[in-house]
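Enquirer: From the sequence below, what's the structure:
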Amino acid sequence: MRGFRKTTIGSAILLLLLIASFLYPLYGPADFDKNGLIVNEAGKVIGRAPFPPSAEHIFGTDRNGQDLLLLLLYAAKFTLITAIGVAFLRVIIGGLLGVFISLWAPWLKKYVIDIFTVFRFVPATFLGIVLMMPVMAHIERPLSTVVTYQILMLILLGIPSVLVFTTDLIEELKTKSFITTSLLMGAGRYHILKRHFFPYFRSYGILFTVQQLLTTLQVTMHLGIFGLYLGGQTVGGIVGYDDPPPKPASVSNEWAGLIGQSLYDFIQYPWTISFTILGFFVIIQIVNMIKKELEENIAGISYMKQKKTLVQTSVRKTGNQAPEQFVFVKEKKSLGS
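Expert: Now for the predicted structure:
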């Protein structure tokens, strides 16, 4: 596990955050310590949310009067589970399509690659905005319908890159001598897939899932800034005391939505968005750290495999030991020499 120390630590932090979020109903209030107004003894309102950080509210409160720390803990599961689920499904669906096209329908590859190449030049955020607009225009839509549509759209945004990566990987692997030999000996596609391709898919699949997790987090944050919240919109603020009138708020309170709904409060009430952005930044840094370590380990494993293959080839051709297997002994000179 020494080679995956950062991955282990980062995964443990994310797991602890998920556990704390799922267990929130056991230790946190359902209303997130909501306190929208401060009233004096005469019954006059002398203050309204959002309130700045204090001993009572460490991260302060949002415009709805809800404690931001409790809100972030509660909503972490929606952000992480959505991103992890979308990344996993992207890799599974895109990977299976790539394998099918490369091994069973190679004639389709040219057309599919040409079509999906367009996705490389169009920002995923722009496509997400266009695809999400149909369900965001109607607040009265059922929550399950909105969430299902949004998740399907997020999955669709990542499938092209996974499919292209898979087909490129298979084409590269086909040039390897051991696969060429298997094909010449009459091995079928299922045998090649199981015995030769699958070990590579297992390693690269984990890496690409982490990469897609990072991409999903970035896209959802961008969509949140544009007011496209996971689950849709609701009316936020304190009715009767907001000037201007209440702005749209996130139904699910997931982190990207919290950033978007507090975007216009940044100048007057910077804490309402700063801590959420900081939380997002920490998660993205952890995922990026995991990705880099996986890339380094895969590159190192590939290098060692190539080196081992070269040494074995040299031994077979020359019949001698590899250079690193020789032991050199220095001869002692005699006294008379």
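Enquirer: make it CA atoms for all contacts and neighbour counts henceforth
Expert: Noted.
Enquirer: And the strands in the stretch 1-150 of the chain, which stretches?
Expert: Ranges of strands in the stretch 1-150 of the chain, per DSSP state E, counting those that start in this stretch, are 37-39, 45-48.
Enquirer: Just name the most buried of the ones you listed.
Expert: Among those, strand 37-39 has the highest mean neighbour count (mean count of other CA atoms under 10 Å), at a mean of 14.
Enquirer: just checking, what packs against that strand?
Expert: Applying 3 or more CA pairs under 8 Å, 6 or more residues apart in numbering; DSSP states H and E, we find strand 37-39 packed against strand 45-48.
Enquirer: Break down the stretch 1-150 of the chain into its helices, ranges please.
Expert: 5-22, 24-27, 68-103, 109-116, 124-136, 143-174 (DSSP state H, counting those that start in this stretch).
Enquirer: Give me the angle between the longest one and helix 143-174.
Expert: Between helix 68-103 and helix 143-174, the angle formed by their directions is 40 degrees, by axes from the mean of the first three to the mean of the last three CA atoms, to 10 degrees.
Enquirer: Which positions in helix 68-103 come out as buried?
Expert: 68-80, 82-84, 86-95, 97-99, 101-103 (16 or more other CA atoms under 10 Å).
Enquirer: compare with the first, here's sequence two:
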Amino acid sequence: MTHTMTAKAAAAGHRYGTVRRLLRLARRDRLATCGAVVLALIVLAAVAAPLLAPYPGDGTDATHPAEALRPPGSDHWFGTDGVGRDLLSRVLYGARTSLTITVTVLALSCVVGVLLGVTAGYAGGAVRDVIMRITDVFLAFPALLLSVALAVVLPPGVQGAILAITVSWWPWYARMSAVTATSIRSRGFIDAARCLGVSRTRIALRHVLPNSLTPVLVQLSLDAAGVIITVSALSYLGLGPREPTAEWGLMVQQGQSLFTTDWWVVVFPGLAIVITAFCFNMLGEGLRSALDPRREITR
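Expert: Now for the predicted structure:
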């Protein structure tokens, strides 16, 4: 009973210490905090798009030719596009599409890359050589170029964009996880687990994998900006989501010929891409600085 209470008290103390540390970091890095707050607002706006959009139908397949290319005003805060759809509604629904693709790509890339990387780093030998050589083949191509090449072959749409970007993104997590796992497998607690007869699979899943995740989490926040831009680039080239799906890059592509006369058609979705990518970068830089062990030593 006493041992259980002590364990609960220790767990509570650890959680309290983590909260205090996060609050201290939030006060210290105001730029990362602002990025996190803006990102939270963007995510909330995307989730609540059907409620927040002034014209929800314009986020899908509705058209109003008589309202085409209306400038920003009281009826349409962001103006309307070439077929009369409200741009504010399209931007909100576009956030859903862009963020959904980004989260899916990062989740799939992380799962595939980390599992392969941890396997390579912990197993070593021929297993590591085979996995790393396959990884090197993918890393030999720029991620955007490989994504475009795959998207040309795959059917256009959300699923095709997700698959094309995932295939070009997972090798980075595999290499990072392999390096980390190789370092962890030589530590004392891993040797102790082996001496106690713990199986290799259990050691990899219970000890090596969790200790390999910290750099991956930081990289995820940094890579989100790159994925957002890649999704927008594919859509701009006509290789991503298609009409009537609302997506920021597609909206920029549709309004590029109107920039000199009807600027709002391009500017508002373009600003959405820039602001979201910038906030992801700021959050990632803040996390990298906060989780740097050298900073804790010198503080």
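Enquirer: Let me know which of the helices of the stretch 1-150 of structure 1 is the nearest to Phe226 of structure 1.
Expert: helix 124-136 (7.9 Å; CA to CA).
Enquirer: mean deviation (superposed) between that closest one and structure 2, please.
Expert: Superposing on structure 2 and averaging over aligned pairs (mean CA distance after the TM-score superposition for structure 1), helix 124-136 of structure 1 comes out at 2.2 Å.
Enquirer: so how far is that helix off the chain centroid?
Expert: Its chain's average C-alpha position is 19 Å from that of helix 124-136 of structure 1, according to CA atoms, centre = their mean, to the nearest Å.
Enquirer: for stretch 230-242 of structure 2, same thing?
Expert: That offset, for stretch 230-242 of structure 2, works out to 17 Å (CA atoms, centre = their mean).
Enquirer: And stretch 5-21 of structure 1, by the same measure?
Expert: For stretch 5-21 of structure 1, the separation from the chain centroid amounts to 14 Å (computed by CA atoms, centre = their mean).
Enquirer: Show me which parts of that stretch are buried, residue by residue.
Expert: So stretch 5-21 of structure 1, judged by 16+ other CA under 10 Å, has buried residues Lys6, Thr7, Gly10, Leu14, Leu17, Leu18, Ala20, Ser21.
Enquirer: Take stretch 229-246 of structure 2 and give me the span from its first residue to its final residue.
Expert: Its first and final residues considered, stretch 229-246 of structure 2 spans 15 Å by CA to CA, to the nearest Å.
Enquirer: For the strands of the stretch 1-150 of structure 1, give me CSV that also has distance to Leu157 of structure 1.
Expert: Converted to CSV, those look like this (distance: least, CA to CA, whole Å):
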stretch, distance to Leu157 of structure 1
strand 37-39, 43
strand 45-48, 41
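Enquirer: count of residues packed around Tyr269 of structure 1?
Expert: 20 (other CA atoms under 10 Å).
Enquirer: part of a strand, is it?
Expert: No - per DSSP: H, G, I helix; E, B strand; the rest coil, Tyr269 of structure 1 lies outside any strand segment and is coil.
Enquirer: picking that back up, quick check: the two most widely separated of the buried residues of stretch 5-21 of structure 1?
Expert: Lys6 and Ser21 (22.6 Å).
Enquirer: still on that earlier bit, just send the helices of the stretch 1-150 of structure 1 back as a markdown table, with distance to Pro53 of structure 1 too.
Expert: Shown next, in a markdown table, are these (distance: least, CA to CA, whole Å):
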| stretch | distance to Pro53 of structure 1 |
| --- | --- |
| helix 5-22 | 21 |
| helix 24-27 | 21 |
| helix 68-103 | 9 |
| helix 109-116 | 47 |
| helix 124-136 | 32 |
| helix 143-174 | 32 |
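Enquirer: Which one, of those helices, ends up nearest to Arg189 of structure 1?
Expert: helix 68-103 (7.0 Å).
Enquirer: By how much does the closest one deviate from structure 2 on average?
Expert: Compared with structure 2 after fitting, helix 68-103 of structure 1 deviates on average by 1.5 Å (mean CA distance after the TM-score superposition for structure 1).
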